[in-house]
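Trainee: here is my input; please provide its structure:
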Amino acid sequence: MNLDNLLEVKTGFSSFRPGQKEIIQDVLFKKDVIALLPTGGGKSLCYQLPGYALRGTVVIVSPLLSLMEDQVQQLRSSGEKSVVALNSFLTYSEKEKLLSIDLNSYKYLFISPEMLQVDKWIKKLQSVRIDMFVVDEAHCVSQWGHDFRTDYLKLGTVKKLLGEPPTLALTATATKAVIKDIQTFLCMSDPVFHINSLDRPNIALKVEEVINIQQKKERLLELVTDLQPPGIIYFSSRTKTEELYAYLTENGINKIAFYHAGLTQEQRILIQQQFLMDQIDIICCTSAFGMGINKSNVRYVLHYHQPTQMESYVQEIGRAGRGGNQSIALLLKSKEDAMLPEFIIGNELPDLQWVSFILQNLVKKYVEIESLSKQQMKVWIEEYPEQESHWRYLFFQLNEFLERHGKLNITSLEQCIFEIQSRIEKRTSMKRSKLEEFNKWTTTSLCRRKELLLYFDENMSNRIEQCCDNCGLILDIYSKKLKNTPTSNFDEPVSWEKVLKKIFWQEDEN
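Mentor: Next up is the predicted model:
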């Protein structure tokens, strides 16, 4: 098969981006593949193009509803109609219709890890000829699976139930430990690895120390006033996201919105589309925003609060400069909020005393537990909705204990508490180590790009002119004053063809 011809016929592109063709070739040879491509490197093409060459259906596990909807719309806009997403956006009648028809008529089927735990959908998918099982943003298996989305850790079991189709795991950022997790939990016995450079030479790196919170706010306003939009500003809490959004709007910043997981799905998708369509220039957001955003002209990513690990930082700054323009990632660092990342880590997993209290009460109530139903978990979550992620974590760990030991009762209670608490302590310790590594990076006097790449076991190959603040930066390059320079396409005249392409999701991204 001539992949270059297939690429041109199906996408209109005359050549592959680095790494794409090799990944697709191995996928078509029905090999399990773990592929790392940088953000904006065209990961989606690595499952879309093989889909045209395979007889059966491609199942894509996608982490976010907004990302899933975006991927579906992009495929439809390119003329592919045999695509569907199985998610909570579907009405009851739409779900029932899909359960009643032959899903083999769909070439691409998007689904969340949680939907793959629903028995009726597994049974339905078992009637489908699945030629490829794709896990998009596969770092979530490790990054989220151990914490609040434990269904990621069950994907290997799901794959076996679906006949063990060839598997493609795609990500933009992964250390050796994360790659090992992906291989383990997706039950990939002998995968082919395609590890491409995650360096983004067109994104300059800068960490700026500020004295206190007040100075940080003022500096944020200065930067947003001066920097060429579009831009993304990351915060560590919903409250701060809204508070600083209000502060910026009160000080004359226009075309700005805030985004976090507390908004409704409809609100989030609307804001995302307004940003994609250049109706909004600046997004104040938590880490809930950005995954899979197909926007080529983001010029800066600001971190008002620092992430808790390097992996998150690289994923977030990678949303800048996807079209190749000179862009900047700037982190504001204040000693006054130095404890915030530690606080976040301390609250991501259940408190040890809470775990002990809950398990003791379960034994008192049920005397002996041999199995747990999803309905029981649902009842628990409804009783304690503010602790949903903790309940999901505990439910997963308790099921794991029951599989190993058979039952939970007064005799095995102490062992169960000990095992679950040990896992929490180990996971929390690992997160603190990652935070310490990231803190070292923010205070280094060495080349930030070189140190960032070393964290991912990669060596820096070429010196870059606009590299980082430690190597020397000309900040004016990113200023609105220079928006008509050759490094920017921000002020290009917008033709009606370009507007239509945006409306129908046809940005030139492969």
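Trainee: when you work out contacts or count neighbours from here on, use the C-alpha atoms and nothing else.
Mentor: Fine.
Trainee: list the helices and strands the strand or helix carrying residue 397 packs on?
Mentor: Following DSSP states H and E, one finds residue 397 within helix 388-405. Judged by 3 or more Cα pairs under 8 Å, 6 or more residues apart in numbering; DSSP states H and E, helix 388-405 is in contact with helix 374-383, helix 413-443.
Trainee: redo those as JSON lines? Include distance to residue 43 and mean neighbour count.
Mentor: What follows is those, written out as JSON lines (distance: least, Cα to Cα, whole Å; neighbours: other Cα atoms under 10 Å):
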{"stretch": "helix 374-383", "distance to residue 43": "34", "mean neighbour count": "13"}
{"stretch": "helix 413-443", "distance to residue 43": "26", "mean neighbour count": "16"}
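Trainee: another sequence for comparison is provided below:
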Amino acid sequence: MPADDQQLYRVLKKRFGYANFRDGQLETIHSILAGQNVLAVLPTGGGKSLLYQLPGYIINRPILVVSPLLSLMQDQINRLRLLGEKRVLQLSGELQGQQRNQALHQLAHYRFIFASPEILINPAVNRALRTVKWGLMVIDEAHCISQWGPDFRPEYLLLAKIHQQLHRPPLLMVTATATPTVRQDIISKIGLLPAQVHQVVRSVNRQNIFLAVERFQNEQDKMTRLKELLLHLPLPGVVYFASRKIASQVAEWLRKQTNLAVAAYHAGIPSLERYRLQQQFMKGQVQVICATSAFGMGIDKSNIRFVIHYHLPASLESYVQEIGRAGRDGRLSCAILMVSPGDAQIQVTLTAVDLPSADLLDQVRLNKLPARVLGDQADLFKFYLDHGYHGQQIVQSFHKRAHESHRRLHKMMAYITDDLCRRQQIANYFGEPLQGQVPCCDVDQPSWLQDHFWQEQVNQPNSIDEEDQLDWRSHLRRLLLPGNFSGQ
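Mentor: Next up is the predicted model:
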């Protein structure tokens, strides 16, 4: 083993308690320590936080971690503190007055500094950041640059400028899901050329997660089926919804119907309560979380046995990211997508933007009209106007985004309706080969709980033991085989 690798393994064992690196970790860390820009696409549960945490103990310069959610930042900070790291800071709106001023004057003394894109453009914060000699800049959940930046969190579009302001330290961009097109978009929006970025890409395929789709004619059948699944599937699990209101309503109904510990989780719940729910779920005190997409980033619970989507996700990227939270311990798990009429329209409504005319946008840009005439999303459009965009440029950009959203939703619908193996569809979408797969979904194996299939799974590394196998078979045979439920 080369001398530099010996040091990496020593730090891995001493600081993090691991004997070996996961696939893709060592290659990524080598590139970071060589001063390269890196885009790492590793599957959910692939240990992406280690990619910057371990180099932090070798580079010995501050590392800036740009993260999309306060809960995700807090989770990473808590984990570092449990490992004994004290030199860690979260820059957020909660840091105020003298406490913020003191932290900004001492940035160079911290090892890890976490911040959202929005806080980075605060003038006082930005000035302080420019005074530090950074060892590494990290963009966690880097797919947000492509998917969120244009029409949800436009501050992501300023990360290229911020990277330049910080004198271009080595850049690490990490995500669990990114098609070749999205990877190119991430690199372009961060202001780099493909030749300037080393890409470490591993398959999104998680063969221990069985894929299934169930169709329903009405909402009542869907709810009844969900109750049956939760009463018989191994726990814990996550049920995803597109609506906060429905997530809360269904969670309440399930509590009454099942006597299970079920909780709703979404952005409308106060942050302190959301954190408490996260901790209860991690400790097993909550068995089922009924959540919107606000739940999941930073939740590293290894024994989630199922992920059910009550509503249609907006894209295969979102779907793969969310189902990847199941079965991180390598044991057999399942992902069930429940579909009923009108689900696609929910996503169309959620992604729709009430776009003003180019003329109206220009009138606001020239201060001839107040920004409030731009409607409920005035702040979003004002961001573009304040950064030099003209009305027609904004309109064209949002039309392009709408077209892309519809394309992704079309691919998501094809996943449901096509006869092709579901895992093969996902591999095709992400531009990956898929070879030597056992039956893996309800298309390939409608009676997938037959003995020969399960025996093949049991022979896989980290598979379920015999007792678990029998438990799964007895519970799922009557639930998931075709024709066993009137709502299918």
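Trainee: TM-score for these two?
Mentor: The TM-score (TM-score structural alignment, normalised by the length of the second structure) is 0.87; 453 aligned residues with a Cα RMSD of 2.5 Å.
Trainee: one step back: could you dump the helices and strands packed on helix 388-405 of the first structure to JSON lines with distance to residue 209 of the first structure?
Mentor: Shown next, in JSON lines, are these (distance: least, Cα to Cα, whole Å):
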{"stretch": "helix 374-383", "distance to residue 209 of the first structure": "42"}
{"stretch": "helix 413-443", "distance to residue 209 of the first structure": "9"}
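Trainee: for residue 132 of the first structure, which of those helices is the nearest?
Mentor: Residue 132 of the first structure lies closest, by Cα to Cα, to one member of these: helix 374-383, at 28.3 Å.
Trainee: in the helix holding residue 397 of the first structure, what's buried?
Mentor: Buried residues in helix 388-405 of the first structure, counted by 16 or more other Cα atoms under 10 Å: 388-399, 401-402.
Trainee: now do stretch 91-105 of the first structure
Mentor: Buried-residue list, stretch 91-105 of the first structure, by 16+ other Cα under 10 Å: 103-104.
Trainee: over to stretch 157-165 of the second structure?
Mentor: For stretch 157-165 of the second structure, by 16+ other Cα under 10 Å, it's 157-160, 162-163.
Trainee: what about the nearest residue to residue 210 of the first structure once chain neighbours are set aside, how many neighbours?
Mentor: In space, and not counting its chain neighbours, residue 210 of the first structure is closest to residue 334: 5.2 Å by Cα to Cα, 6 or more residues apart in numbering. Counted with other Cα atoms under 10 Å, the neighbours of residue 334 of the first structure add up to 19.
Trainee: corresponding residue for residue 334 of the first structure in the second structure?
Mentor: In the second structure, residue 334 of the first structure lines up with residue 340, judged by TM-score structural alignment.
Trainee: in the second structure, what residue corresponds to residue 438 of the first structure?
Mentor: Using TM-score structural alignment, residue 438 of the first structure pairs with residue 412 in the second structure.
Trainee: let me fix that: residue 221 of the first structure
Mentor: By TM-score structural alignment, residue 221 of the first structure lines up with residue 227.
Trainee: quick one: contacts for that match?
Mentor: 254, 257-258 (Cα atoms under 8 Å, 6 or more residues apart in numbering).
Trainee: tell me the contacts of the aligned partner of residue 293 of the second structure in the first structure?
Mentor: Aligned counterpart of residue 293 of the second structure in the first structure: residue 287 (TM-score structural alignment). Residues counted as contacts of residue 287 of the first structure (Cα under 8 Å, 6+ apart) are 234-236, 260, 316.
Trainee: how does it look with 7 Å?
Mentor: residue 234 (Cα atoms under 7 Å, 6 or more residues apart in numbering).
Trainee: excluding residues flanking it in the chain, which one is nearest the aligned partner of residue 20 of the first structure in the second structure?
Mentor: Taking TM-score structural alignment, residue 20 of the first structure has residue 25 as its aligned residue in the second structure. Leaving out its chain neighbours, the residue that sits closest to residue 25 of the second structure by Cα to Cα, 6+ apart is residue 51, at 6.2 Å.
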